[in-house]
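[1] could you work out the structure for the sequence below:
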Amino acid sequence: MNPAPSLFLIGPMGAGKTTVGRRVAAQLGLDFHDLDHEIEEHSGATIPLIFELEGEAGFRKRETELLAEFSARPGIVLSTGGGAVLAADNRRHLRERGYVVYLETTIEQQLKRLAHDRKRPLLAGPDRRERLARLAAEREPLYRETADLVMPTGFNGSSGATARRLVEELNAQWRRGSAQAAPEQAA
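    Just a heads-up that it's a prediction; the model follows:
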């Protein structure tokens, strides 16, 4: 969507959505929100605990509710979880309410960045490469369908370089809309 009042980052786990998002928000003078962090704050539980108690379906329900709330806020950068694009309503909200950037990464980059991460429920298991490949096969078409811009990550292995390149692309392509409520929120 262009113009759009907010910027939404999508992509797989380990793409750098949170790290790059914080840097981009600072450079653009926008508030930053990480959807997974907001889920934990609003629920009072960690994501692994939510998965343990409610399963993936319970987590996805919470994710959809908060994505609807946060995507309606004007003038923010929102990093989503890797699976946020699975729900059609989420994809619709992202497309209709903001400018969507898909942070594209390779499985090799994900394996390197997530090598010591033991907190992600969907990454649990003996063969991380196979799991990441399966998730990518399912989600890659949805990322592309939803995105206004595809931005490869991993410039010199630096999130700072990725953020700088993204801001350059945004300055060239994204027309920031007014900081008014999203159309569905205006009355």
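
[2] rest of the way, CA atoms for contacts and neighbours
    Fine.

[3] check which helix or strand G160 maps to.
    In this assignment (DSSP states H and E), G160 forms part of helix 159-173.

[4] which residues are contacting that helix?
    16, 19-21, 23-24, 27-28, 151-155 (Cα atoms under 8 Å, 6 or more residues apart in numbering).

[5] for this structure, which segments count as strands?
    Here the chain has its strands, by DSSP state E, at 7-10, 31-34, 76-79, 99-104, 149-152.

[6] packing partners for the fourth one?
    Taking 3 or more Cα pairs under 8 Å, 6 or more residues apart in numbering; DSSP states H and E as the contact definition, the neighbouring helices and strands of strand 99-104 are strand 7-10, helix 128-146, strand 149-152.

[7] tell me which of the ones you listed is the most buried.
    Of all the helices and strands packed on strand 99-104, strand 7-10 has the most neighbours on average by mean count of other Cα atoms under 10 Å, namely a mean of 27.

[8] compute the distance between K17 and L78, please.
    Noted for K17: a distance of 9 Å to L78, by Cα to Cα, to the nearest Å.

[9] shared neighbours, those two?
    L9.

[10] now the longest helix belonging to the chain: buried residues?
    Longest helix of the chain, by residue count under DSSP state H: helix 47-71. In terms of neighbour count (16 or more other Cα atoms under 10 Å), helix 47-71 has its buried residues at 47-48, 50-51, 56, 59-60, 62-64, 66-68, 70-71.

[11] to compare with the earlier structure, here is another sequence to fold:
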Amino acid sequence: MMGAGKTAVGKSLAARLGVPFLDSDAEIERAANMSIAEIFTRDGEAFFRDRETQVINRLLEEKRGILSTGGGAFLAERNRRLISEKGVSVWLDADLPILWNRVKHKDTRPLLRTDKPHATLKAIYEARVPVYATADLSVKAQSAYAIETMAEKVIETLLTRPDVLEESE
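    Okay, here's the model as predicted:
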């Protein structure tokens, strides 16, 4: 979900693990030389979602690292399957009040540019949570957690999957 900390926690996690941080939306924007919003406007959501799947697949094939995807990417079954086959999905499970607190003063969230942004966020949250709950792993966010604390919680959770992450001595 927007505001869950995908980018901030992902960058911290990648730095701690000594692996690259990859962002599928940034890769799409770089390749298209336009913003996601511009791609949606010019080519439509179906076109964008196809490119998104191609980029996710390429990034998972090319590099070992931490991949952050846009909040809508995980909604597509094909993307969930790709991620689980070539890596592991981790849901940063933040409750609605935490998400709202993080996004309410930002105008960088196009989906929330509505007359009732809290109601919009709540509707998106309620629709997406059942899908996000199918992630391979989940880490419960707390409002008191700093970015580094959340990254540590993710590492602790990843350590439950020795096929993904092993403790170093």
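
[12] any idea what the TM-score comes out to?
    With the length set by TM-score structural alignment, normalised by the length of the second structure, the two chains reach a TM-score of 0.88; 165 aligned residues with a Cα RMSD of 1.9 Å.

[13] about what we covered before: dump the strands of the first structure into TSV; add distance to A163 of the first structure as well.
    Shown next, in TSV, are those (distance: least, Cα to Cα, whole Å):
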stretch	distance to A163 of the first structure
strand 7-10	12
strand 31-34	14
strand 76-79	12
strand 99-104	10
strand 149-152	10
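
[14] where in the second structure does the longest helix of the first structure fall?
    Mapping helix 47-71 of the first structure onto the second structure (TM-score structural alignment) gives residues 36-60.

[15] also stretch 105-120 of the first structure?
    Using TM-score structural alignment, stretch 105-120 of the first structure pairs with 94-109 in the second structure.

[16] what do we get in the second structure for P141 of the first structure?
    P141 of the first structure maps onto P130 in the second structure, with residues paired by TM-score structural alignment.

[17] can you check R91 of the first structure too?
    That one, R91 of the first structure, aligns with R80 by TM-score structural alignment.

[18] so how far is the match of stretch 105-120 of the first structure off the chain centroid?
    Computed by Cα atoms, centre = their mean, to the nearest Å, the chain-centroid distance of stretch 94-109 of the second structure equals 15 Å.

[19] now do whatever residue of the first structure lines up with G10 of the second structure against A163 of the first structure, distance only.
    Aligned by TM-score structural alignment, G10 of the second structure pairs with G21 of the first structure. Here G21 of the first structure is placed at a distance of 8 Å from A163 of the first structure (Cα to Cα).

[20] next: N171 of the first structure.
    N171 of the first structure sits 12 Å away from A163 of the first structure when distances are taken as Cα to Cα.

[21] who has more neighbours out of these two?
    Neighbours were counted for N171 of the first structure and for A163 using other Cα atoms under 10 Å; A163 has more, 24 against 12.

[22] now do the same for the more buried one: its match in the second structure.
    Taking TM-score structural alignment, the alignment pairs A163 of the first structure with A151 from the second structure.

[23] out of everything not next to it in sequence, what's closest to the most centrally placed residue in the first structure?
    By Cα atoms, centre = their mean, the first structure has its centre lying nearest to T80, at 2.7 Å. Nearest residue to T80 of the first structure in three dimensions, chain neighbours excluded: L35, at 5.1 Å (Cα to Cα, 6 or more residues apart in numbering).

[24] and the gap between that neighbour and L49 of the first structure?
    The value you get for L35 of the first structure to L49 of the first structure, if Cα to Cα is used, is 16 Å.

[25] and if you look at L66 of the first structure?
    Distance, L66 of the first structure to L49 of the first structure, by Cα to Cα: 18 Å.

[26] go on, L149 of the first structure?
    In terms of Cα to Cα, L149 of the first structure sits 34 Å off from L49 of the first structure.

[27] relative to A115 of the first structure, which of the buried residues of helix 47-71 of the first structure is nearest.
    Within these, distances to A115 of the first structure taken as Cα to Cα reach their minimum at P48, with 17.5 Å.

[28] which residues touch the residue lying closest to that closest one once chain neighbours are set aside?
    Using Cα to Cα, 6+ apart and skipping the chain neighbours, the partner closest in space to P48 of the first structure is P121 (5.8 Å). P121 of the first structure is in contact with I47, P48, F51, counting by Cα under 8 Å, 6+ apart.
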